[in-house]
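Participant: Let's see this in three dimensions:
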Amino acid sequence: MTGPDCLLLPVRLLRPTEETILARVREVVAMILAEQAWTQPICIEESVHALLDGHHRLAAARELGLARVPVQVFDYDEVELLSWRPEVAPTRAEVLARAMSGRLYPHKTTRHVFPPRPARPVPLASLTDRIGSRERASRAGLTMRALTRASNAGPALVPSRRHTSRSE
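Facilitator: Now for the predicted structure:
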């Protein structure tokens, strides 16, 4: 069992299980830039790092060129698995297999319900690597000064409520 704190994991280690919608990814990028912080961790399964919630956030992180993202790691046995689509009844084994194979479900297929955990906003600058991030930051409409300024704000603990996945 993992602790309630968020971990910062490299983006490359996370395995999506669902497709994303480009327009939603752009909305999430805009929200992250407006806040200059990552406010909602991505939820992953502990054994293979399969995404259970946060597909659009992961795509936004990739678009922004972030090196790492805040995640909360769950034992899959403590997470309820449902489906947004009545014609699909995913199993945990199938979700993990899709994460490993890269054969993604359509967006909004799986629905996960998590036990409550605290979330910590993380300054955007602490999620980038300085090397190579200037070009990606520019493309995303950021300046390195804004990234550095954001990193000086320390993370604060924010209360969490029972979270129902919408695979953002």
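Participant: going forward, measure contacts between C-alpha atoms and count neighbours the same way
Facilitator: OK.
Participant: ok, the residue nearest the centre of the chain - contacts?
Facilitator: Closest to where the C-alpha atoms of the chain average out (CA atoms, centre = their mean) is residue 42, at 3.0 Å. Shown in contact with residue 42 (CA atoms under 8 Å, 6 or more residues apart in numbering): 51, 52, 53, 54, 55, 57, 58, 69, 70, 71, 72.
Participant: Would you do the same for the sequence below? I want to compare the two.
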Amino acid sequence: MPELPILSPSYCVAIKPISFLRRSEEVDDSEVRQLADRIREADVWTMPIPIDIQTGIIMDGNHRARAAILLGLDYLPCVLLSYRDPRVMVRSARTGAPFNVDEIYRRVVHDVEMLPYKTTRHDFAPALPCTEIRLGMLRSGGAGITPS
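Facilitator: Below is the predicted model of the structure:
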């Protein structure tokens, strides 16, 4: 019998209003400005931001989300996930040990405070998809954008 390939579950990428996203970690403002300049120059959004589907917590991409605000974008492509999804692994950026995601919910959802800069590292298996969306389409009135 021939061996069948193992298929991994696909990701859902949806256009979400930036107002739905919740920042989870502090950012480096100079890095945000440099990133915004690179994205503006390319005029295309290539990396969807993985978020918790229920809360809008940004899992990875706080700098990109802040750059989007500087660029005047109203919507962003997001990979819709859950912290309970087996494709998501969260570790401490400092020690590499598993990170308690309940701490993320406690601090971010309940508006206690954001995590310090580079507190967590998120790994996704399989790797997240890429996009190629013109920036003009991510602004209000963009051609054909229907946010989900």
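Participant: So what does the residue nearest to the centre of the first structure match up with in the second structure?
Facilitator: Matched by TM-score structural alignment, residue 42 of the first structure corresponds to residue 49 in the second structure.
Participant: Now do the equivalent of residue 107 of the first structure over in the second structure against residue 53 of the second structure, distance only.
Facilitator: Using TM-score structural alignment, the equivalent of residue 107 of the first structure in the second structure is residue 117. Distance, residue 117 of the second structure to residue 53 of the second structure, using CA to CA, to the nearest Å: 23 Å.
Participant: Looking at these two, which one has more neighbours?
Facilitator: A direct count of neighbours by other CA atoms under 10 Å for residue 117 of the second structure and residue 53 places residue 53 higher, at 16 against 13.
Participant: count of residues packed around the residue lying closest to residue 109 of the first structure once chain neighbours are set aside?
Facilitator: Spatially, and ignoring its direct neighbours in sequence, residue 109 of the first structure is nearest to residue 84 (5.2 Å; CA to CA, 6 or more residues apart in numbering). By other CA under 10 Å, the residues close to residue 84 of the first structure number 15.
Participant: Quick one: residues contacting the equivalent of residue 84 of the first structure over in the second structure.
Facilitator: Aligned counterpart of residue 84 of the first structure in the second structure: residue 93 (TM-score structural alignment). By CA under 8 Å, 6+ apart, residue 93 of the second structure lies in contact with 118, 119, 120, 121.
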